[in-house]
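Engineer: Test case, fold it:
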Amino acid sequence: MKKRTTLKQIASVFNVSIATVSKALKDSHEISINTKLKIQEYAKTNNYRPNSIALSLLQRKTKTIGVIMPSILNPFFVKIFSGIEHIANTKGYNVITIVSHGKLDKEMTSIHMLENGLIDGLLISLSEETEAKQYYKHLEEFIDQAGPIVMFDRVSDLVETDKVIVDDFNCAYKATEHLIKTGCKHISVVSTLNNIGIIKLRINGYLKALENHNIPINRKIINLIKPGYDFETEIKTMLDYQKVDAIIGLEEFSAVESMVIAQARGYKIPEDISIISFTNSDFFKYTNPPITCINQHSVFMGRTAAEILISKIEDPTNVFETKTIKTNLIERQSTKPLVYN
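Structural biologist: Next up is the predicted model:
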């Protein structure tokens, strides 16, 4: 294997100091043009690459950020990561990504690994177990010892740090109100998530909309399906024994699967049951019928979170902010047209 070209080797070739080679490669005005050109040409010919580990030790910066997400299979998080990576690349940062799979233990071990000088800061969307147990010591230790944290989407108010969220309460309120205005009165909410803050906020927004429009609340069609329970069985049971004319899927899977199950049981969408989903997945345009959804602008959320984190890395401050991303409802054919009086 060919030996790696180093600053020391280049310095010996030209009989100059390592500092001179370093300055020449950075195009410093302190080095003569003739020397700079020779050194730069030699480095290019011999495939010189800076030693990133040595540089990070010298500068005490890795130019790397960490990202921990609950899932990479969820298109919502894929889009968030796309936004994060775009900003990181633009700012000259590398990205280390870890999936917690919703587990507190995985989240903790990942953070303990990353805090040993591998990254300058961390972006995180909390695991379901972390929120359920309200255990945040590992996050507080990272902030104290390793660098800034920016939380996105699934956050906790118990950790003092920057956050990027959407207004989940008002999103759900507006989605429910939209269905009411199309004539729906028996609106179900369905989710495979239970113990996380965003779901609780969405449920509260849904309940408030029903209350404000004087629609009785039927707790039997608030369907939060726990781990280990069969999704299809739960939805079939609800449709067979409860009156339902609309379903709000609090995440993509719940919306799509609920629609498929309803159609398989003979319900027409949206004539019999309307469907709205949280997040705007690209494939919603190609389902039959295309699904009405709440666009949470996930790419923009990722970009915003990354910009805040890199700003904190480069200019540390103890002033924290919570940035709320605006959302909008994209109407497609899974909901009935608005009824105008």
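Engineer: Could you use CA atoms for every contact and neighbour count after this?
Structural biologist: Will do.
Engineer: Please identify the buried residues of stretch 215-224?
Structural biologist: Ile217, Ile221, Ile222, Asn223, Leu224 (16 or more other CA atoms under 10 Å).
Engineer: what do you get for stretch 262-281?
Structural biologist: Neighbour counts over stretch 262-281 (16+ other CA under 10 Å) mark 262, 267, 269-270, 272-281 as buried.
Engineer: Now flag whichever of the buried residues of stretch 215-224 is closest to Leu57.
Structural biologist: Leu224 (48.6 Å; CA to CA).
Engineer: Identify the residues contacting that closest one.
Structural biologist: Counting by CA atoms under 8 Å, 6 or more residues apart in numbering, Leu224 touches Val189, Val190, Ser191, Thr192, Leu193, Asn194.
Engineer: want to throw these into a markdown table with secondary structure?
Structural biologist: Listed next are these as a markdown table, based on DSSP: H, G, I helix; E, B strand; the rest coil:
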| residue | secondary structure |
| --- | --- |
| Val189 | strand |
| Val190 | strand |
| Ser191 | strand |
| Thr192 | coil |
| Leu193 | coil |
| Asn194 | coil |
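Engineer: and these, which are buried?
Structural biologist: Neighbour counting by 16+ other CA under 10 Å classes Val189, Val190, Ser191, Thr192, Leu193, Asn194 among these as buried.
Engineer: which among the residues you listed gets closest to Glu314?
Structural biologist: Nearest to Glu314 out of the buried ones among the contacts of Leu224 is Leu193 (CA to CA; 36.1 Å).
Engineer: Distance of the closest one relative to Lys174?
Structural biologist: Using CA to CA, to the nearest Å, Leu193 is found at 21 Å from Lys174.
Engineer: and this one, so I can compare the two:
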Amino acid sequence: MRKKVTLKQLARELNLSISTVSKSLKNDAEISQKTITRVHELADFYNYKPNALAVSLKSNKTKTIGVILPEILNHFFAKVLYGIEQEASERGYKIVTCITNESYDKEVGYVEMLNYSSVDGFIISLSQETQILNKLEHFKELKRDNVPIVMFDRVTEDVECDKVIVDDKKASETAMNYLIETGCKKVAVITTIGDLSVAKLRLEGAKEAIQANDEVSLVELSIKNTESPEALIEQFLKDNTIDAVLGLDETAAAVSINMSHKLGYKIPEDISVIGFTDGLLAKYSYPKLTTVSQHAEDLGIKAARTLVDQLDNYEENYQNKTEIVKTSLIVRDSTY
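Structural biologist: Sure, this is the predicted structure:
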């Protein structure tokens, strides 16, 4: 493998100053065309690339964004990441992505590592363990160092930063009202992410819809991520007479459909089902799942745009903002 050539080596071989070589590579008008051609020819011969660290030190920017996700197998986060990369790339930024797998310790470690690597800013969705522990000092340290942060989906009000969210409470209220409007009277609210802020907001929205209608009753099942959802949801369906399920996450809704089939219930004739996140489980379940789409790709684009706008247009008295992405109820075959 050919050894990487430096600016200093190019200058030595051409018998030019480092400054002249640098300006020639940028086609500076101060330099003669003859010299520019000589420099480019030698640079092309050696396949010269500028030292990224040196460039970043000079400009005080790396044009790199740190993205920290709680998981990646979830279709929602995969689509958000796709949106982030799209927007960042269009704006001339690269991303470095880390997956915490819902661990607080990993989240802290990745924040420290990326900050040490001098990323220009962060796009973050909190891990489940971080939300349970409510330990946020690693983010507050970033803010004290004036490192820009955009939180999305799983956010906290205890860290002052830009946020991009969906209106989970309103979305859940809309989904519950749809079940009520189609004649459902006994609704189960089931979640496998009960410890997360988004699930708590969705539960609030469902309850508000129920409170406005005395004829409708509600039962709840909240499952921890360490528990088996199949067995618990199956037993819950055996123990409760219901005509609808509002799954506060895609897994809860998909498993509810499977366990209903197992117990001999027809969907939606006996039990209507609505879930959250318009992912592969929703599209390929049988019957196809009515779901709340959070427009994950748009959310990712907005998160990246918010961060890059702040990075490219520095304001000394910058005011943090919260942007809300509207959801859509996509009606399929699991409801009337």
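Engineer: And the TM-score between them?
Structural biologist: Superposed pair, TM-score by TM-score structural alignment, normalised by the length of structure 2: 0.95. Supporting alignment: 334 aligned residues with a CA RMSD of 1.5 Å.
Engineer: re earlier: show me which of the buried residues of stretch 215-224 of structure 1 is closest to Ser22 of structure 1.
Structural biologist: Ranked by distance to Ser22 of structure 1 (CA to CA), those are led by Leu224 at 59.8 Å.
Engineer: what residue of structure 2 matches up with that closest one?
Structural biologist: Under the alignment (TM-score structural alignment), Leu224 of structure 1 pairs with Ser222 of structure 2.
Engineer: Ok, Val244 of structure 1 next?
Structural biologist: Aligned counterpart of Val244 of structure 1 in structure 2: Ile242 (TM-score structural alignment).
Engineer: Next one: that match relative to Leu179 of structure 2, how far apart?
Structural biologist: When distances are taken as CA to CA, Ile242 of structure 2 and Leu179 of structure 2 turn out to be 12 Å apart.
Engineer: can you list residues touching both of those two?
Structural biologist: By CA under 8 Å, 6+ apart, no residue touches both Ile242 of structure 2 and Leu179.
Engineer: between the two, which one's more packed in?
Structural biologist: Legend: neighbour count by other CA atoms under 10 Å for Ile242 of structure 2 and Leu179, higher for Leu179 (22 against 19).
Engineer: what range in structure 1 matches whichever strand or helix holds the more buried one?
Structural biologist: Per DSSP states H and E: Leu179 of structure 2 is located in helix 168-181. Taken onto structure 1 by TM-score structural alignment, helix 168-181 of structure 2 occupies residues 168-181 there.
Engineer: Stretch 123-141 of structure 2 now?
Structural biologist: The alignment of stretch 123-141 of structure 2 onto structure 1 (TM-score structural alignment) spans residues 123-141.
Engineer: what's in contact with the matching stretch?
Structural biologist: Contacts to stretch 123-141 of structure 1, defined as CA under 8 Å, 6+ apart, come from residues 65-70, 100-104, 107-108, 111-112, 149-156, 159, 193, 195-197, 305-306, 309.
Engineer: just stretch 2-10 of structure 1 next, same as before
Structural biologist: Here stretch 2-10 of structure 1 makes contact (CA under 8 Å, 6+ apart) with Ile18, Val21, Ser22, Ile39, Tyr42, Ala43, Asn46, Asn47, Tyr48, Arg49, Pro50.
Engineer: just the helices in structure 2 please.
Structural biologist: Along structure 2, the stretches classed as helices by DSSP state H are 7-14, 18-25, 33-45, 52-59, 75-90, 104-116, 128-133, 137-144, 168-181, 197-211, 229-239, 250-262, 280-284, 296-312.
Engineer: Now distance to Val96 of structure 2 too, for those, in TSV please.
Structural biologist: Shown next, in TSV, are the helices of structure 2 (distance: least, CA to CA, whole Å):
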stretch	distance to Val96 of structure 2
helix 7-14	27
helix 18-25	28
helix 33-45	29
helix 52-59	15
helix 75-90	10
helix 104-116	8
helix 128-133	21
helix 137-144	17
helix 168-181	28
helix 197-211	25
helix 229-239	33
helix 250-262	27
helix 280-284	26
helix 296-312	13
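Engineer: For Met1 of structure 2, which of those is the nearest?
Structural biologist: Between Met1 of structure 2 and the helices of structure 2, the shortest separation by CA to CA is 14.1 Å, and it involves helix 33-45.
Engineer: What are the buried residues along that closest one?
Structural biologist: Across helix 33-45 of structure 2, burial judged by 16+ other CA under 10 Å covers Thr35, Ile36, Val39, His40, Ala43.
Engineer: that older thread, output the contacting helices and strands for the helix holding Leu179 of structure 2.
Structural biologist: Taking 3 or more CA pairs under 8 Å, 6 or more residues apart in numbering; DSSP states H and E as contact, the helices and strands that helix 168-181 of structure 2 lies on are helix 197-211, strand 244-247, strand 328-330.
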